[in-house]
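J.: sharing a model prediction with you, sequence too.
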Amino acid sequence: MNRLISAAVAATLLSLAGCTLHSPAPGKPDGGPSAPAGSPPASKSHPRFAPPPGVSSHWNGTLGVYQIDSERDTYYRERTFYRWQDGWSWAGTLQGPWEPVDSTGVPPALYRHHAQ
């Protein structure tokens, strides 16, 4: 029984090992960068969604996705890249292959952004 409890405690500690505490960075109280009034919320990352691997990006809170810094109208969320070029397409990597997708395959706020 003691081994079971010890294993449970060890598993809990290991799962919490990835969590860290830090002081907010200068700028806003939450540590995010300061932005001019009226601009969309932007930060380098999101607490739930991981950024795209190996790609420079920033989190756009209004659209609910990462914007790829080096590509126009290209976004990322949950292991999927989205691109707008007179219609939506998606890919598992930035290099493609890109597949067409309809509105049901694009995060809602992102779809509405380009539907205007």
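T.: Done, it's in. Numbers count the residues shown, from 1 in each chain.
J.: from here on, contacts and neighbour counts on C-alpha atoms
T.: OK.
J.: and residue 85, how many residues sit next to it?
T.: Residue 85: 10 surrounding residues under other C-alpha atoms under 10 Å.
J.: in addition, the following structure is provided for comparison:
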Amino acid sequence: MRPLLRGALLVGLLGLGACVQAPLATAPVTSPSGSSNHPRFAPPPGVDSQWNGQLGVYVVGGAPHLYYRERTYYRWNSGWSWASNPQGPWLPTDSSGVPPGLNRRYAQ
């Protein structure tokens, strides 16, 4: 009886081992030069934009000094403001409320 039990246990363990899948080998996410998207941050919905790696934000097309990252729009107009929609309402903020790349670009 023991050899039968041992055989059943071995078959069960081998069966479980077959269920374990090795992780898929995938290439790292890279964006071709000139790409308009970032691999981690989603672009703003419904507006033209392009990712700017130096600023760390999307630059929204057709609107001067309008930027987007992580569901937030940032606008420079002699000071910073932010909104969840490109039409506002805009709330004032200081440089600590914007991504660091934007803060460096408009440093006073």
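T.: Looks like it came in fine. Remember, predicted model here, so these are calculated numbers, not experimental data.
J.: next, the buried residues of stretch 63-81 of structure 1.
T.: 63, 64, 65, 66, 67, 68, 74, 75, 76, 77, 81 (16 or more other C-alpha atoms under 10 Å).
J.: please flag which of those sit within strands.
T.: Of the buried residues of stretch 63-81 of structure 1, the ones assigned to strands by DSSP state E are 65, 66, 67, 68, 74, 75, 76, 77, 81.
J.: okay, now the residue nearest to the fifth one when sequence neighbours are not counted: neighbour count?
T.: Nearest residue to residue 74 of structure 1 in three dimensions, chain neighbours excluded: residue 83, at 4.4 Å (C-alpha to C-alpha, 6 or more residues apart in numbering). Counted with other C-alpha under 10 Å, residues neighbouring residue 83 of structure 1 total 23.
J.: one more: residue 91 of structure 1?
T.: Residue 91 of structure 1: 18 surrounding residues under other C-alpha under 10 Å.
J.: residue in structure 2 matching it?
T.: Residue correspondence to structure 2 (TM-score structural alignment): residue 91 of structure 1 is matched to residue 83.
J.: residues contacting that match?
T.: Counting by C-alpha atoms under 8 Å, 6 or more residues apart in numbering, residue 83 of structure 2 touches 72, 73, 74, 89, 90, 91.
J.: tell me who's in contact with the first one.
T.: It stands for residue 72 of structure 2. Shown in contact with residue 72 of structure 2 (C-alpha under 8 Å, 6+ apart): 82, 83, 84, 85.
J.: Serialize the residues you listed to a markdown table and add fields for distance to residue 10 of structure 2 and secondary structure.
T.: Formatted as a markdown table, these follow (distance: C-alpha to C-alpha, whole Å; DSSP: H, G, I helix; E, B strand; the rest coil):
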| residue | distance to residue 10 of structure 2 | secondary structure |
| --- | --- | --- |
| 82 | 62 | strand |
| 83 | 61 | strand |
| 84 | 58 | coil |
| 85 | 60 | coil |
